[in-house]
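# return atomic coordinates for the entry below.
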Amino acid sequence: MLTLLNSLLLNFSLLIATLLFAFLPLRRIERISPNSSLQVRLVIGCIAGVIGALLIFNSISYDVAKIDLRLVALVTAYFYGGLVSGSITMLFIIGARFAVTPAGEYQGLILTTLICVALLVTATIYRRFAAQRMKDYLVLLGTGIAYSLPALYLLTNTFERFLEIALVYIIVIMIGGYVTYRFLQELRKHFLFVHTQQELALTDGLTQLGNRRKLDETLAEYAQNGTVFSVLILDLDHFKSINDTYGHEGGDVVLRQLSHLLQSYCPEQGVVGRYGGEEFVLLLPDVPLRQAERLGERIRSACADQHFVYKEHPVFHVTLSLGAASSDQASTVFETVQKADLALYEAKQTGRNRVVCYRDPLL
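Have a look, this model is predicted:
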């Protein structure tokens, strides 16, 4: 029995190790369930199927029985991906069982197929009355064990051998299933935590827009992909006087209200971020300079017309100066930003509350 237990523990270690690496591609998906997209469910089925096949290839042979943790892979696939994922995993398991079955000894293969089909049918019925909780996961696992024990009895030579195997099999499968469920839940929490921290590192705390790091990373992606784009850099006019009049809290209110306005005007594929202080940037992929200029003019006009409100103070207005440039005017993405900044400086110097496009001094 000690040899059987050690072998199943090795099988369990293989299960956990493969789960860790195989589910990495799904780490950015917020929630995985039977209602996830078909593509996600297909991926889950293939991942769990490969794991199930690996477990069978490393199974322990007792008489003509193959002892392993394939049930955990099948139940996990169905639990997180529904019938689609479960069916794909079942096909992998049956294929692997066929591959390790000696010619003429197909009794175990037939029983494996019947167990998998019966488990998926039962799980489909049970799902109508259950939720995606650990209790339901363990119920499905227990159902699979209940279907497996008669088959295990038929494939062993003696009743004593059956009892020996069944006792260890039940314990290891239930413990393995519980640990697998908890492992996947904690893995999901970890991935969500890391994703949240990454988002926070790229987000301006005041306005919830992208910060300078986010903008720089986007520019680097544009450079790598050869994306043609335009840049709008905008700056609040006389922002110091706003802080002097309403205090820094009032200035923060203005920045937040402006950020909402910019988000509403930014195209779907565009990126809007706070560059620092009262300066904001819009990155506009596949937008020519003239179109960016028109967008800047709409933003400038909307900001000038907007009523800014802070506590009991009367409604007030603020204006923007904007500079625009296109990647066609520069040799690098960061040079494009520099030229938009030069255009913004010109807008400031020539009266504010206007949009200025960068012009090559030689033209």
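
# alpha carbons only for contacts and neighbour counts from here, please
Will do.

# which residues in the stretch 151-300 of the chain form strands?
229-236, 271-276, 279-285 (DSSP state E, counting those that start in this stretch).

# of all the ones you listed, which one is nearest Ala131?
strand 271-276 (38.9 Å; Cα to Cα).

# show me what that closest one is in contact with.
204, 207, 209-212, 214-215, 262-263, 266, 280-284 (Cα atoms under 8 Å, 6 or more residues apart in numbering).

# structure for this one too, so we can compare:
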Amino acid sequence: MTFIASISSFYSDACITYATLSIGYFALSKNSPFSFEAALWKRVLFGVLAGLAALYLGQDRLIISGKLYYSFTMMPMILVMFYGGALSGAVCYLVNFAFTGGFTLDNLFIGSIILPLLLLKVWRKKSNHVFYLTIGIIALYRIAVVGWFLDLRNLWLDILLYQFAFALCLAICYHALRFKERHIHAFFSMRNKATTDSLTHINNRASVDYKMLLQHAQRQSCGLMILDLDDFKKVNDTYGHLAGDGVLASVGYILQDCVRQEDFVGRYGGEEFIVITSSYDPHHIATVAERIRSRVERSNFASTDGTTFQMTLSIGTSLYLPGMSVEKAIEMTDDALYDAKRGGKNRVVSSRLMSLAPLGEGFGR
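The predicted structure follows:
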């Protein structure tokens, strides 16, 4: 197939490559932006999708002589490496390797290009400069290898135009994915700013309210804790507001470290925090609450001048059960917190609603 005859296939090859990687990138960015640091299964899946695209692109070839030919097979391999890292790139290559005859001359040639990219870790240096330098070197290498074995005097025009088309399609797909990447990162950045407390880096009050409304709408039972730092005003008065901010940030970290991944932690306002546990078992809630209370009591906090001090917190625990109003569930948890404060602080007090936990069995997880 000459270059002129190949023109019609370039557009479809570029579209197939971009569509496959774009849809994959978007789907894998559902909860967080996809990158070379994403979950293992995401990077593997991204590599598999790119491998399938590479198999499709291998059908359109510029035959040079005998078994020598050019194709767009490497296009998704290069792109997936820039966006998914080493694992995605290696998986893409192995998929193509497995379904195109294994140790063929073409696969070994592709491997001689992919391996240096893996060793150079191009995904960590991703920039327009690095990308164009990469595809320029690859184009020259492909021409040089073929030129070493064959007299290309009658094929120079086709080969040069084909490499130009390859680089152009690769560049279009790269920048289109780059555009999508920037917008996905911007979306998550704005979402985090809207839902995350800037000081403690945990969920803010708006997120807490939404979480409780979601529990109510889905009729899911859960455990509730409202936590309040004891005598927090004294910290601000004695050590300054910067020290107080440091305490709040540290407590936010402690809360995240003391609960399970499926539990929810948020700043409820001022020095108050809230924990929403997926379990509504009273024993489990009491255990987690005591773990948090003890951890804060044992922690050393520091002022801006290096002085260390200790803090305690009081915790009220309760439940949300389907059929309750969110306001009532929060009110009963708050009442338990006030009982803990009146009882001497630095303690956990459960609301009387805990005795009704069995009622949540028909609805809870």
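
# do you know the score for how well these two fit?
Comparison of the two superposed chains (TM-score structural alignment, normalised by the length of structure 1) gives a TM-score of 0.69, and 338 aligned residues with a Cα RMSD of 4.6 Å.

# leaving out sequence neighbours, find the closest residue to the corresponding residue of structure 1 for Thr200 of structure 2.
In structure 1, the residue paired with Thr200 of structure 2 is Thr207, using TM-score structural alignment. Ranked by Cα to Cα, 6 or more residues apart in numbering and with sequence neighbours excluded, the top spatial neighbour of Thr207 of structure 1 is Arg256, at 5.1 Å.

# the one helix or strand Leu119 of structure 2 maps to vs structure 1, average distance?
Taking DSSP states H and E as the definition, Leu119 of structure 2 sits inside helix 105-120. By mean Cα distance after the TM-score superposition for structure 1, the fitted helix 105-120 of structure 2 averages 4.1 Å away from its aligned residues in structure 1.

# just to revisit the earlier point, quick one: map the residue nearest to Thr207 of structure 1 onto structure 2.
Matched by TM-score structural alignment, Arg256 of structure 1 corresponds to Ala249 in structure 2.

# that match: neighbouring residues, count only.
17 (other Cα atoms under 10 Å).

# surely it touches Asp197?
No. If you go by Cα atoms under 8 Å, Ala249 of structure 2 and Asp197 don't touch, sitting 9.8 Å apart.

# now the helices for structure 1?
2-22, 38-57, 70-99, 107-127, 134-155, 159-201, 212-225, 239-265, 289-305, 333-349 (DSSP state H).

# could these be laid out in a markdown table, adding distance to Pro314 of structure 1?
Below are the helices of structure 1 laid out as a markdown table (distance: least, Cα to Cα, whole Å):
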| stretch | distance to Pro314 of structure 1 |
| --- | --- |
| helix 2-22 | 58 |
| helix 38-57 | 53 |
| helix 70-99 | 55 |
| helix 107-127 | 59 |
| helix 134-155 | 57 |
| helix 159-201 | 34 |
| helix 212-225 | 33 |
| helix 239-265 | 11 |
| helix 289-305 | 15 |
| helix 333-349 | 27 |
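
# most tightly packed of these?
A comparison of the helices of structure 1 by mean neighbour count, using mean count of other Cα atoms under 10 Å, puts helix 70-99 on top with a mean of 24.

# helices or strands next to that helix in the packing?
helix 38-57, helix 107-127, helix 134-155, helix 159-201 (3 or more Cα pairs under 8 Å, 6 or more residues apart in numbering; DSSP states H and E).

# so which of the strands of the stretch 151-300 of structure 1 gets nearest Gln132 of structure 1?
For Gln132 of structure 1, the closest of those is strand 271-276, at 36.8 Å, according to Cα to Cα.

# give me the mean deviation of that closest one from structure 2.
Relative to structure 2, strand 271-276 of structure 1 is 1.6 Å off (mean Cα distance after the TM-score superposition for structure 1).

# what comes up buried for that strand?
Under the neighbour-count criterion of 16 or more other Cα atoms under 10 Å, strand 271-276 of structure 1 has 271-275 buried.

# same check on stretch 355-363 of structure 1?
By neighbour count on 16+ other Cα under 10 Å, the buried set for stretch 355-363 of structure 1 is 355-358.

# include distance to Arg128 of structure 1 when you put these into a markdown table, please.
As requested, those are exported to a markdown table (distance: Cα to Cα, whole Å):
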| residue | distance to Arg128 of structure 1 |
| --- | --- |
| Val355 | 60 |
| Val356 | 62 |
| Cys357 | 61 |
| Tyr358 | 63 |
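
# can you name the two of the residues you listed that are farthest apart?
Between all members of these, the farthest pair (by Cα to Cα) comes out as Val355 and Tyr358, at 10.0 Å.

# shared neighbours of the two, anything?
Counting by Cα under 8 Å, 6+ apart, the shared contacts of Val355 of structure 1 and Tyr358 are 323-324.

# quick check: the gap between His284 of structure 2 and Gly266 of structure 2.
19 Å (Cα to Cα, to the nearest Å).

# nope, Leu133 of structure 2 is what I meant
46 Å.

# distance check, the closest residue in space to Ala86 of structure 2 that isn't next to it in sequence against Thr196 of structure 2.
Spatial nearest neighbour of Ala86 of structure 2, chain neighbours left out: Leu118 (5.8 Å); criterion: Cα to Cα, 6+ apart. Using Cα to Cα, Leu118 of structure 2 is found at 36 Å from Thr196 of structure 2.

# which residues does the aligned residue in structure 1 for Leu108 of structure 2 contact?
Residue pairing (TM-score structural alignment): Leu108 of structure 2 is matched to Ala118 of structure 1. By Cα under 8 Å, 6+ apart, the contact list for Ala118 of structure 1 reads Tyr147.

# need the contact list for Ser299 of structure 2.
310-311.

# go with 7 Å
Going by Cα atoms under 7 Å, 6 or more residues apart in numbering, Ser299 of structure 2 touches Gln310.

# please apply the same query to the one 3 residues further on.
Listed by Cα under 7 Å, 6+ apart, the contact partners of Ala302 of structure 2 are 243, 308-309.

# ok, now how distant is the nearest residue to Leu14 of structure 1 once chain neighbours are set aside from Ala73 of structure 1?
Nearest non-adjacent residue to Leu14 of structure 1, counting by Cα to Cα, 6+ apart: Leu55, 7.3 Å away. Distance, Leu55 of structure 1 to Ala73 of structure 1, by Cα to Cα: 9 Å.
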